[in-house]
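# Structure of the sequence below:
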Amino acid sequence: MLCIISGNMRVITDEGSWITPPGQACWVPSEANHLVTFTQSSEFRTISIRSDLLTDLPKKCCVIKLSPLLRELILTAIKIGWDYRLESYEARLMQLLIEKIPLEKETPFFIPEGRDSRLKKVTSAMHENVRIDYTLKHWGNVAGASPRTLARLFELEMGMSFSTWRQQLCLLHAIEMLLKGQSITNTAFTLGYSSAGNFTSMFTQAMSKSPTAYLKEWNINKEIL
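Just a heads-up that it's a prediction; the model follows:
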């Protein structure tokens, strides 16, 4: 499990990408082939768990929000290290950490990927320059496919509509931009929103807090961690 203290991380697998901002952790199963990239200078902590203790833990990658208790358990576990007796207080603390992981709330920081070559051409281009005002017609010209074909591929391979996937990608890019110090207004216009207010409404609906509140919480967590 990779826990982000500052900066921002992406975990990429064949299924898609998980963005992990500060105050979150990305759970990666031991058998999952994955690539970790950092979109800015970052600080993180890694927790490794023995394979025989994974029974009740997630079977797939996921991003979870670190509750205050789990955060403290992780920091304490790192200080303890590997040198402790099996019947000790330290061992009980490690067991509590393991039991707490599957109880944490998953966060909506996953963007799936498809396999069709036309779809991959579109999503690759969108990762480089996503805008909420670029339609399927625009991306159809990039992929050499009709809007109807692309719409069908998004539903079939992503399990969601094009507009839902596009908004999710905009959200993930917005988080990365805000964490890098971009203003809310600049982030909104870069992503193609007609106003900062429209962008803020999208962000608040998805994250249950405004961009300003999100950044304030991140700064508090950064100080604690």
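# rest of the way, CA atoms for contacts and neighbours
Will do.
# what's the following helix or strand after the helix ranked longest in the chain?
Looking across the chain with DSSP state H, the single longest helix is helix 162-179. Using DSSP states H and E, the helix or strand that follows helix 162-179 in sequence is helix 184-190.
# Determine the set of other helices and strands touching that next one.
Applying 3 or more C-alpha pairs under 8 Å, 6 or more residues apart in numbering; DSSP states H and E, one finds that helix 184-190 contacts helix 162-179, helix 196-207.
# For that helix, which outside residues touch it?
Arg131, Ala174, Met177, Leu178, Ser194, Ser195, Ala196, Phe199, Pro211 (C-alpha atoms under 8 Å, 6 or more residues apart in numbering).
# Highest mean neighbour count out of the helices and strands packed on helix 184-190?
Greatest average neighbour count among the helices and strands packed on helix 184-190 goes to helix 162-179 (a mean of 20), per mean count of other C-alpha atoms under 10 Å.
# and it, what does it pack onto?
Helix 162-179 packs on strand 110-112, helix 184-190, going by 3+ C-alpha pairs under 8 Å, 6+ apart.
# Tell me which of these lies nearest to Lys121.
For the helices and strands packed on helix 162-179, proximity to Lys121 was assessed by C-alpha to C-alpha; strand 110-112 is nearest, at 14.1 Å.
# for that closest one, packing partners?
Checked by 3+ C-alpha pairs under 8 Å, 6+ apart, strand 110-112 has strand 16-20, helix 162-179 packed alongside it.
# can you list these in a markdown table and add distance to Ala32?
A markdown table is the format used below for the helices and strands packed on strand 110-112 (distance: least, C-alpha to C-alpha, whole Å):
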| stretch | distance to Ala32 |
| --- | --- |
| strand 16-20 | 12 |
| helix 162-179 | 22 |
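# so which of these comes closest to Phe109?
It's strand 16-20; of the helices and strands packed on strand 110-112, that one is closest to Phe109 (C-alpha to C-alpha) at 5.4 Å.
# Please provide the structure for the following sequence as well, for comparison with the first:
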Amino acid sequence: MEFADSAPILAGHLPYPLACRILHFTPKSVMDRHSSPWAELNFALSGMMEIGIGGVTYLSPPQYAIWIPPHVEHCCQNEGDVHYACIGVPAAACDGMPDKPCTLEISPVMRTILADFERRGIRYPATPEDRRMAQVVIDQIRQARAYASYLPSTSDTVLAPVLSALQRNPGDKRGATHWAATAGITERTLLRYCQQHLGMSFNEWRQRLRVVSALGLLDAGHSVQTVARDLGYSTPSAFIAMFQRLTGESPDSARKRGMQPVS
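From the prediction side, this is the model:
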């Protein structure tokens, strides 16, 4: 397993509204547990990052970010190649922002500004123009739609293997009855465990998994028809309806946005 460098230290004494780091991780990379006096907004420009916070694994697919308040310990790992942004926000600028780790939707405005910073190599916005754009990013974080965790996980010894198997093959069509049998429990118990440990139903978790998987595939340029087939949908229209209901946009729009250059 390949280990990433330890987290870069932010210059906390500098009076900038935020700090931008664009990081690249090769497959099977790991960043050891660490914390920062700054808050962090982590989101994938491509690929899928897994961030561990307090025993919970947060997934950071394209179009969604993980918000980590100041001084909260976390670690990172990834299965595949990941190119992602880490936006540091000074603690003094965190008023009105979530006080607990959560998942935030990323707006097109925020992505455009940060892509411009990346293109010009801006780490600490210093000019009046760049600081104004950085303030827009701060405002966008405050306004972003938040989720406790878009795709929650659990360390429960009965439920965790079921979720892991589904994550390896999100297009698996077999239902709750099959997965309960593999876990040696009744279907009713499986459904109860999902509500207890995940805070949602088995079917809702599976749909969110498919959305997360679809975002990665669409971001890589796969067609809507191919993604629908790979995720087990009998028709593209059924997949499109599910995706639009959960994300508020069509998969084709997500695919086209993901294919836009990030620098």
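# In CSV: the helices and strands packed on helix 184-190 of the first structure, plus distance to Asp56 of the first structure.
What follows is those, written out as CSV (distance: least, C-alpha to C-alpha, whole Å):
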stretch, distance to Asp56 of the first structure
helix 162-179, 29
helix 196-207, 27
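# The ones you listed: which one's closest to Lys120 of the first structure?
helix 162-179 (13.0 Å).
# so how far is Ser237 of the second structure from the residue most central in space within the second structure?
Nearest to the mean C-alpha position of the second structure, counting by C-alpha atoms, centre = their mean, stands Ser60 at 1.5 Å. Distance, Ser60 of the second structure to Ser237 of the second structure, using C-alpha to C-alpha, to the nearest Å: 26 Å.
# Could you check how many residues crowd around the equivalent of Leu153 of the first structure over in the second structure?
Under the alignment (TM-score structural alignment), Leu153 of the first structure maps onto Tyr193 of the second structure. If you count neighbours by other C-alpha atoms under 10 Å, Tyr193 of the second structure ends up with 18.
# if I look at Tyr193 of the second structure, how far off is Val56 of the second structure?
16 Å.
# for Ala126 of the second structure, same thing?
Distance from Ala126 of the second structure to Val56 of the second structure, by C-alpha to C-alpha: 36 Å.
# repeat for Pro161 of the second structure
Taking C-alpha to C-alpha, one finds Pro161 of the second structure at 15 Å from Val56 of the second structure.
# So for stretch 213-223 of the first structure, what gets flagged as buried?
Tyr214, Leu215, Trp218, Asn219, Asn221 (16 or more other C-alpha atoms under 10 Å).
# Using TSV, please lay out those residues together with secondary structure and distance to Gln205 of the first structure.
Shown next, in TSV, are those (DSSP: H, G, I helix; E, B strand; the rest coil; distance: C-alpha to C-alpha, whole Å):
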residue	secondary structure	distance to Gln205 of the first structure
Tyr214	helix	12
Leu215	helix	16
Trp218	helix	18
Asn219	helix	21
Asn221	helix	22
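# what about the residue nearest to Ala77 of the first structure when sequence neighbours are not counted, distance to Gly81 of the first structure?
Leaving aside its chain neighbours, Ala77 of the first structure sits nearest to Met94 (6.7 Å; criterion: C-alpha to C-alpha, 6 or more residues apart in numbering). Distance, Met94 of the first structure to Gly81 of the first structure, by C-alpha to C-alpha: 10 Å.
# same question, Ser30 of the first structure
Taking C-alpha to C-alpha, one finds Ser30 of the first structure at 20 Å from Gly81 of the first structure.
# mind putting the buried residues of stretch 213-223 of the first structure in TSV, distance to Glu104 of the first structure included?
TSV is the format used below for these (distance: C-alpha to C-alpha, whole Å):
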residue	distance to Glu104 of the first structure
Tyr214	19
Leu215	21
Trp218	18
Asn219	21
Asn221	17
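# Looking at those, which one is closest to Glu99 of the first structure?
Closest to Glu99 of the first structure, out of all of those and judged by C-alpha to C-alpha, is Asn221, at 22.5 Å.
# just the helices in the first structure please.
Using DSSP H, helices in the first structure cover 68-80, 89-100, 117-128, 136-143, 147-153, 162-179, 184-190, 196-207, 211-224.
# Can I get the ones you listed in a markdown table including distance to Thr107 of the first structure?
Shown next, in a markdown table, are the helices of the first structure (distance: least, C-alpha to C-alpha, whole Å):
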| stretch | distance to Thr107 of the first structure |
| --- | --- |
| helix 68-80 | 15 |
| helix 89-100 | 16 |
| helix 117-128 | 20 |
| helix 136-143 | 27 |
| helix 147-153 | 25 |
| helix 162-179 | 11 |
| helix 184-190 | 21 |
| helix 196-207 | 9 |
| helix 211-224 | 13 |
